[in-house]
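>>> Sharing a model prediction with you, sequence too.
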Amino acid sequence: MEDDNYFEDEEFSPIKSILGLLTFSTILPIRVYTSIEYMTKLTWCWPFIHLFIGVIAAICGYACLNFLHLNSFFTAAIVYAFLMIITGYNHLDGVMDMADGVMVHGDPKRKIEVMKDFSVGAGGVATLFLVAILTIAGIYNILDYNFIFGIIICEMVAKTSLMTTALLSIPLTPGIGSYFIFETTPSKYLLSTFIVAIIAFLLGGTVGVCGVLGAMFSGVIIALIAQRNFGVANGDVLGMSNEVGRLMALLFMATALFFF
């Protein structure tokens, strides 16, 4: 990364900050860096960055189904693997760390210590496996309905889930997660979620909106679990919210596809 002294005299640039957020979120060779303060000012744009990632994943899924002639389950596994790889496995450690913290007995201080520990326990590994396999099953389900746009929607609204948790949480400082939480204000959250809902509706109608509701529901649940166990939230909690948000969006959309 660039010399930290550079950031002291840096002026805020929306384009550079968005590209910095894309660099932070993915393994794409953008290599544009900015200060964490400036990058997180555009947290409300995060879902739209992952809208782009979702489009690429949907193209991958379409190619697997229509050109490679793979079945829906194999395609779902490849799409999930693609999403994990292109995002650099960015939130998987959060899933394991938060799960370990929740599972351990003790007061919030003890749970936070376990969550921040570099080692991973059985609870973390098992939770990651469950989230991963259920997400693959969710993608498989929507592909059975030929709802390829669901891939785009679930990846976009995963960040809406993260933002919902950030909005409802007290940050654990210091830490990178605290910057995202501080910048997720009610006005920014409402603006972002409103635009996300419009995009989801244009892509999937009522089913798409159900995906947004699933992600928001996930964000609220993760925030409540974090508050009950830790009293605060950090990057690990936000990472858990992202991954569970994608899963819950798929669950809500799969249910909606059956009824609508």
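Great, that's in hand. Numbering: from 1, shown residues only.

>>> Every contact and neighbour count from this point should use C-alpha atoms.
Noted.

>>> Quick check: closest non-adjacent residue to F48.
Residue nearest to F48 in three dimensions, not counting chain neighbours: M156, with 6.5 Å by C-alpha to C-alpha, 6 or more residues apart in numbering.

>>> tell me the contacts of the one you found?
By C-alpha atoms under 8 Å, 6 or more residues apart in numbering, the contact set of M156 is P47, F48, I49, H50, L51, G54, V196.

>>> Widest-spaced pair of these?
G54 and V196 (13.1 Å; C-alpha to C-alpha).

>>> Isn't G94 up against E243?
No: the pair G94 / E243 is not scored as a contact, 9.0 Å apart, by C-alpha atoms under 8 Å.

>>> out of the contacts of M156, which one sits closest to I36?
I49 (16.8 Å).

>>> what's the spacing between that closest one and D117?
According to C-alpha to C-alpha, to the nearest Å, I49 and D117 sit 30 Å apart.

>>> Which one's more surrounded, these two?
I49 (19 against 13; other C-alpha atoms under 10 Å).

>>> name the element the more buried one belongs to?
helix 46-66 (DSSP states H and E).

>>> At which residues are the helices of the chain located?
4-8, 14-25, 36-40, 46-66, 72-86, 92-103, 108-116, 122-144, 149-167, 176-183, 186-229, 235-259 (DSSP state H).

>>> of all these, which gets the most neighbours per residue?
Neighbour counts (mean count of other C-alpha atoms under 10 Å) averaged over each of the helices of the chain peak at helix 149-167, with a mean of 30.

>>> what's the angle between it and helix 122-144?
Put simply, helix 149-167 runs at 140 degrees to helix 122-144, going by axes from the mean of the first three to the mean of the last three C-alpha atoms, to 10 degrees.

>>> thinking again about what came up before, I would like the residues contacting the helix holding I49, please.
21-22, 70-72, 75-76, 78-79, 82-83, 148-149, 151-160, 192, 196.

>>> Kindly report the same for stretch 100-107.
K111, I112, E113, V114, M115, V120, G121, A122, G123, G124, N229.

>>> same thing but at 6 Å, please
K111, V114, M115, G123, G124 (C-alpha atoms under 6 Å, 6 or more residues apart in numbering).

>>> where does the fourth one sit relative to M216, distance-wise?
When distance is defined by C-alpha to C-alpha, G123 is 25 Å away from M216.

>>> so what's I176 closest to, chain neighbours aside?
G235 (6.4 Å).

>>> From K16, how far off is the one you found?
22 Å.

>>> hold the first one in mind and look at this next one:
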Amino acid sequence: MRAAALRGALGFLTRIPVGRSEAAWEAFSRAPWTFPVVGYLVGGLVALPLLLPAPAPTVALAFPLAVYAVTGITHLDGVADLGDAAVVHGEPERRREVLKDSALGVGGTVALVAVVLGLATAAFGLVEAATAAGAPGVRDRLGVAVGVVVAAEVGAKAATATLVCVGDAAHEGLGSALTEGATAGSALPVLALAAPAALLAWPRLLPGAAALLAALATAELLRRWARRRLGGVSGDALGATTELARVAALHAGVIAWTRF
């Protein structure tokens, strides 16, 4: 069952061609703990551009491409839909109607640009910090940069899983399919599996911890917003949580590394 759940998590959270069966999906939908586990793998893969012998602007371009090559763009649809819903006035029912509209509005466009730009600028900041002129130990500092990326990815996945565990679905759909089998207690294994990611930027402790905490804080903010504005969690809200938590975590890691 655990192996099936992990296969399902890989199939749902990445473009890796495994875990696409109905049985794998069913196992995954009842196992929020698989989110952070997959985060470690995804984080390691998307961090590879930081090791390229290329200038920071080139890495900044390569990093978002790597993220979406590994994870796909499905969650970006949630960002776009929530961006459009956020600028709509009215009751939660009106905003939920906007979520179902396939047309991309101004709010969704701005949200998408902000997320992709956030990834690129975070990568730029990490490379600049790792290769700063005159600073000793470039290899060690690249290790810190990679650790921040992995911690951010684990944090983003853990943030989404936590929202699955503590959120209430706004309506039937992907959100309810994941939340109905989870309880607040299901978040404990998620957090336990994600916690070691705070140490991945060793010997620096603050950047990894800041990335993890920023991701979880993002999930809490989105949970409150979704409850107030949408009536609860939806599949779009979960997808947007992954994307926004990743960006928040990366920038928190960069700030904690370069300013403290």
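Cool, the structure landed. Quantities reported herein were computed from a predicted structural model and do not represent experimental measurements.

>>> circling back: just the closest of the contacts of M156 of structure 1 to I181 of structure 1, please.
Taking the contacts of M156 of structure 1 together and measuring to I181 of structure 1 by C-alpha to C-alpha, the closest member is P47, at 15.1 Å.

>>> Please say which position in structure 2 the closest one maps to.
Taking TM-score structural alignment, the alignment pairs P47 of structure 1 with P36 from structure 2.

>>> Next one: that match from L222 of structure 2, what distance?
Counting by C-alpha to C-alpha, the gap from P36 of structure 2 to L222 of structure 2 is 18 Å.

>>> cool, and V98 of structure 2?
17 Å.

>>> same deal with L216 of structure 2?
From L216 of structure 2 across to L222 of structure 2, the span is 10 Å (C-alpha to C-alpha).

>>> got it, and A249 of structure 2?
Taking C-alpha to C-alpha, one finds A249 of structure 2 at 14 Å from L222 of structure 2.

>>> do W25 of structure 2 as well
Counting by C-alpha to C-alpha - W25 of structure 2 and L222 of structure 2 are separated by 25 Å.

>>> swap in G232 of structure 2?
G232 of structure 2 is 10 Å from L222 of structure 2, where distance means C-alpha to C-alpha.

>>> Check A31 of structure 2 too.
21 Å.

>>> just G83 of structure 2 next, same as before
Taking C-alpha to C-alpha, one finds G83 of structure 2 at 12 Å from L222 of structure 2.

>>> Check L117 of structure 2 too.
20 Å.

>>> cool, L205 of structure 2 as well?
From L205 of structure 2 to L222 of structure 2 the distance is 27 Å (C-alpha to C-alpha).

>>> ditto for E26 of structure 2
Separation of E26 of structure 2 from L222 of structure 2 (C-alpha to C-alpha): 26 Å.

>>> Skipping its backbone neighbours, what lies nearest E220 of structure 2 in space?
That would be L163: by C-alpha to C-alpha, 6+ apart, it lies 7.5 Å from E220 of structure 2.

>>> what residue of structure 1 matches up with the one you found?
Using TM-score structural alignment, L163 of structure 2 pairs with T165 in structure 1.

>>> residues contacting that match?
G219, V220, A223.

>>> Now with 7 Å, please.
Neighbour list for T165 of structure 1: G219, V220, I222, A223, L238, S241 [criterion: C-alpha atoms under 7 Å, 6 or more residues apart in numbering].

>>> Once you drop chain neighbours, what's closest to the third one?
Excluding its sequence neighbours, the residue lying closest to I222 of structure 1 (C-alpha to C-alpha, 6+ apart) is S241, at 5.9 Å.

>>> Which stretch of structure 2 lines up against stretch 86-102 of structure 1?
The aligned range for stretch 86-102 of structure 1 is 70-86, by TM-score structural alignment.

>>> Surely the residue nearest to I222 of structure 1 is in contact with S161?
Yes: taking C-alpha atoms under 7 Å as the definition, S241 of structure 1 is a contact partner of S161 at 5.9 Å.

>>> Mutual contacts of the two, please.
In contact with both S241 of structure 1 and S161: S218, G219, using C-alpha under 7 Å, 6+ apart.

>>> Which residue numbers in structure 1 does stretch 207-217 of structure 2 align to?
The aligned range for stretch 207-217 of structure 2 is 207-217, by TM-score structural alignment.

>>> now do stretch 106-125 of structure 2
Under TM-score structural alignment, the match for stretch 106-125 of structure 2 is residues 122-141.

>>> what's the mean distance for that stretch versus structure 2?
Mean deviation of stretch 122-141 of structure 1 relative to structure 2 after superposition (mean C-alpha distance after the TM-score superposition for structure 1): 1.1 Å.

>>> who touches that stretch?
72-73, 76-77, 80, 95-97, 99-100, 103, 244, 247, 250-251, 254.

>>> Give the equivalent position in structure 1 for L50 of structure 2.
Using TM-score structural alignment, L50 of structure 2 pairs with G61 in structure 1.

>>> cool, V138 of structure 2 as well?
Match for V138 of structure 2 (TM-score structural alignment): no aligned residue.

>>> Counting neighbours, what do you get for V138 of structure 2?
15.

>>> Isn't it up against A130?
Yes: between V138 of structure 2 and A130 there is a contact under C-alpha under 7 Å: 6.1 Å.

>>> Relative to R259 of structure 2, how far out is L193 of structure 2?
28 Å.

>>> Equivalent analysis for T160 of structure 2, please.
T160 of structure 2 is 28 Å from R259 of structure 2, by C-alpha to C-alpha.

>>> quick revisit: could the contacts of M156 of structure 1 go into JSON lines alongside distance to L28 of structure 1?
Formatted as JSON lines, the contacts of M156 of structure 1 follow (distance: C-alpha to C-alpha, whole Å):
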{"residue": "P47", "distance to L28 of structure 1": "17"}
{"residue": "F48", "distance to L28 of structure 1": "16"}
{"residue": "I49", "distance to L28 of structure 1": "12"}
{"residue": "H50", "distance to L28 of structure 1": "12"}
{"residue": "L51", "distance to L28 of structure 1": "15"}
{"residue": "G54", "distance to L28 of structure 1": "14"}
{"residue": "V196", "distance to L28 of structure 1": "23"}
